[in-house]
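# need the 3D shape of this:
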Amino acid sequence: MNKVYGRMFALMASTVLTMPALADEDQVKIALMTDLAGATADYGGQGAIEAVKMAIEDFGGTLNGKPIHADFIDHQNKPDIAVTKAREAFDSGTDMVINLSNSAAALGVMEIAQSKDKVVVVTGAGSDRITGDACSPNAVHFAFNSYSLANSPVKALAANGVNNWYLIVSDFAYGLSVEAAVTGAIESSGGTLAGSVKHPAFMASDFSSYALQAISSGAQAIGLSNSSSDTTNSIRALKEFGLGGDQQMVAFTLLINEIHGLGLDQASGLLFADGFYWDRTEQTREWSKRFYERVGKMPNMVNAGDYSGTLHYLRAVEAAGTTDAKTVLAKMREMPINDMFAENGKIREDGMMVHDMYLVQVKTPEESQYDWDYLKVLETIPAEEAFLPLDQSKCSLVNKG
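As a prediction, the model looks like this:
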């Protein structure tokens, strides 16, 4: 176990505080709830901790004269633990919970937050249900969702004549949500689905049979409707069994950390949509280099979303002059998001924070010029195209009249 994780476990043993503990009424209290060391730690972990700390520090450490206090809670990637710990956090005075990697965990915590009138900012989970049929007036969805990650690559490939697909799907809430979004995008683009295969989430280590089925299907594009280690294991297996020629590999949820772990030899040519790339602008580079000094790796879109979501919440509390959830959420919807993550981002009535997305491709080793120089930004997808139109929403909060 390296020193970073050793320190992290020590912090987990006694809830991490960024400020001295004071009476609840004398502080603004937020909690990062995520997977700190498990299968989806790239969606949380030390990167999430430091991103939230950076937001609090950049805001100034206090809000309307009150210290800003943060807890870092490990839900161990288990929805039941997430719900229990969220209830405990809200009962102890927590005003806002952020991240919530794991879609089932996010949906469970959203229910608790609504019943206790608290704020939830989801950055680490992507199910469309969060702003769809399970939407909540107390929840905001930052960073990405399965629709925004699925729609753009499918449409881009269709425009270039690639319209026949085979899907490798993780058989759990998020993977199935991605599958539904991808299937819908294929149909709306006039494409066809040659077939699909499902695998257990975070349990399969041998992806040989799934890769062979996908390659032998003859589909022009092989889409990976999974995440985290399931996606990287799928990529390794596809490369091992000879993916090449005219077949295009597309990941529907991929973080730069996973490309770093795979290496450009295995990941090169891979196409996917992303909500943030560290090397895109001067502003993204400046923030990302600060993050790198603290974490030792470049940030992914979830890390950037944790920072932006925390900062936007704090700004809304400041503007509202209260931590009352309804008042703060109204301010969050009213105020645009302009920072290194989003330009003129806005929170819609369904709770989705819509912003531009980016269609990216992994570079070859020869194209990469320096450390973490991994992606080519092929195009910017405007917010109105990247996210589901409101008139198609299943959210009960949307006024379609």
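
# can we go C-alpha only for contacts and neighbour counts from here?
Noted.

# just the helices in the stretch 51-200 of the chain please.
Counting by DSSP state H, counting those that start in this stretch, the stretch 51-200 of the chain has helices at residues 79-91, 103-116, 146-159, 173-188.

# output these as CSV; include the columns mean neighbour count and distance to D274.
Converted to CSV, these look like this (neighbours: other CA atoms under 10 Å; distance: least, CA to CA, whole Å):
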stretch, mean neighbour count, distance to D274
helix 79-91, 18, 26
helix 103-116, 21, 18
helix 146-159, 23, 7
helix 173-188, 21, 14
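
# and the gap between I130 and Y147?
I130 is 11 Å from Y147, where distance means CA to CA, to the nearest Å.

# now the other sequence, so there's something to compare against:
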Amino acid sequence: MRIKFVAATVALALGWPGLAAKAEVSDGVVKIGVLTDMSGVYSDITGKGSVLATRMAIDDCLAAECAGMTIETVSADHQNKADVASVIAREWIDQQKVDVLADMSNASLQLALPPLLKEKNRVGLFPGGTARLTGDACQPDHIVQWMWDTYVQVSGVANALTKPGSKWYLVTANYALGHQLEADTKTLVTAKGGNYLGSVRHAFPATELSSQLLTAQGSGADIIALANAGGDTIAGIKTARDFGVGQGAQKLVAFFMTVMDVKSVGLQGAQGTVLTEGFYWNLDDRTRAFSERFKAKNGTVPSAIHAGIYSAVRHYLKAVAAVKSDDAKAVIAKMREIPIEDDVVRNAKLREDGRMVHDFYVFQVKKPEESKGDWDFYNLVATIPGDQAFRSLADGACPALKK
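Reported below is the predicted structural model:
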């Protein structure tokens, strides 16, 4: 049940007219649930860093637009299982009055949650994941996808590397994320005149990738791409280097490689790998300032997911403060209306389908001798304007926008 504030002091602190009678934040509290991977293959790029990013966004908003508001967080490990995530999310909403879910960075569980968010009139802040969240599975009054998706992770590299006749072959994680990366690669590569030769799939999480990399190496492809993430990408890069994959004429691409992955592999092993990211800590003065704050508390620079969670939560809270409500539809409408301005993203806007469009980047991992210090891993190859990087609104074909 949604109830009105009873504390006049809180209403005054928020600058809301008419004291408590006008306020409509449920239970007088904005409650954020961080549903993340605390122990699995994505824990380095999500996990406790996602919780920290959420708290940083809350602190920054409380020092500005959200002054006087009561904002709380809860967090849990979804174990990369859709059924576990669904149970936790429903319990949070029904029993703990959680207003918004954040992170949920696993494609399989992402597709299980939008119906629940719609049913319960809640908001989901997805920093990335399957492009289906703004396609056939879209719920634009309830979910936003902030930093990346499977389409943009492919498009930057595919558009940069594909020439007429270029041959691509994928090593793919056998679950929703990998399947969507495959589909997007085939579409984008063939549209550029390239040849999609096929793929070999591996279990998630992977325990061994030798046979898959040898198959890819023998495919005759010009470009071998790892359509996986987290620990699977790390294993793929290490195995590829052991077998000489990606050296010489063949290029090695990682669709979802992060600075944490490079740190784990080392520059000697990761050098030359081409990737796309929506955020890099060392991109400019503002990203460096944000990242230094994060690193001081976490011990590492933020991943793109961490940065995306910060940006999404910060913007969500600005919208709550502006509309004086945590009603999902009202808040997301305001999120589309107000400018997106922070230390994380550039030239950003939230589209009608829930996709946040912003500048995206193609990087190449540096050679060891090029690095100027710890975490200095990337050379910038290209900056892609958001309207060119992300799938178009028309091509996404969000069914909810046709009604």
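
# TM-score of the superposition?
In this superposition the chains share a TM-score of 0.90, using TM-score structural alignment, normalised by the length of structure 1; 375 aligned residues with a CA RMSD of 1.6 Å.

# ok, back up a step: mind giving me TSV with the helices of the stretch 51-200 of structure 1 and columns for distance to L311 of structure 1?
As requested, those are exported to TSV (distance: least, CA to CA, whole Å):
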stretch	distance to L311 of structure 1
helix 79-91	20
helix 103-116	20
helix 146-159	23
helix 173-188	26
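
# quick one: closest of the ones you listed to Q220 of structure 1.
helix 146-159 (9.7 Å; CA to CA).

# just want the angle from the closest one to helix 173-188.
On the basis of axes from the mean of the first three to the mean of the last three CA atoms, to 10 degrees, helix 146-159 of structure 1 is oriented at 30 degrees to helix 173-188.

# quick one: contacts of helix 146-159 of structure 1?
126-128, 163, 174, 177-178, 181-182, 185-186, 189-191, 250, 252-253, 271-274, 357, 359, 381, 386-388 (CA atoms under 8 Å, 6 or more residues apart in numbering).

# and the gap between the aligned partner of L149 of structure 1 in structure 2 and F390 of structure 2?
By TM-score structural alignment, L149 of structure 1 lines up with Q153 in structure 2. Relative to F390 of structure 2, Q153 of structure 2 is positioned 9 Å away (CA to CA).

# what's the matching residue for K289 of structure 1 over in structure 2?
Residue correspondence to structure 2 (TM-score structural alignment): K289 of structure 1 is matched to E292.

# swap in A181 of structure 1?
In structure 2, A181 of structure 1 lands on D184 (TM-score structural alignment).

# got the residue ranges for the strands in the stretch 251-400 of structure 1?
271-274, 346-347, 353-354, 357-362, 375-381 (DSSP state E, counting those that start in this stretch).

# among the contacts of helix 146-159 of structure 1, name the buried ones.
Restricting the contacts of helix 146-159 of structure 1 to buried positions leaves 126-128, 163, 174, 177-178, 181-182, 185-186, 189, 191, 250, 252-253, 271-274, 357, 359, 381, 386-388, with burial counted as 16 or more other CA atoms under 10 Å.

# excluding its backbone neighbours, what's nearest I309 of structure 2?
Among residues not flanking I309 of structure 2 along the chain, P127 sits closest, at 5.6 Å (CA to CA, 6 or more residues apart in numbering).

# and that neighbour, how far is that from V189 of structure 2?
From P127 of structure 2 across to V189 of structure 2, the span is 25 Å (CA to CA).

# nearest residue to the middle of structure 2?
G128 (2.6 Å; CA atoms, centre = their mean).

# I'd like the distance between that one and D232 of structure 2.
Distance from G128 of structure 2 to D232 of structure 2, by CA to CA: 17 Å.

# okay, now the counterpart of G386 of structure 2 in structure 1: neighbour count?
Under the alignment by TM-score structural alignment, G386 of structure 2 pairs with A383 in structure 1. For A383 of structure 1, the count of nearby residues is 18 (other CA atoms under 10 Å).

# structure 1: which residue goes with A270 of structure 2?
Checking with TM-score structural alignment, A270 of structure 2 has A267 as its match.
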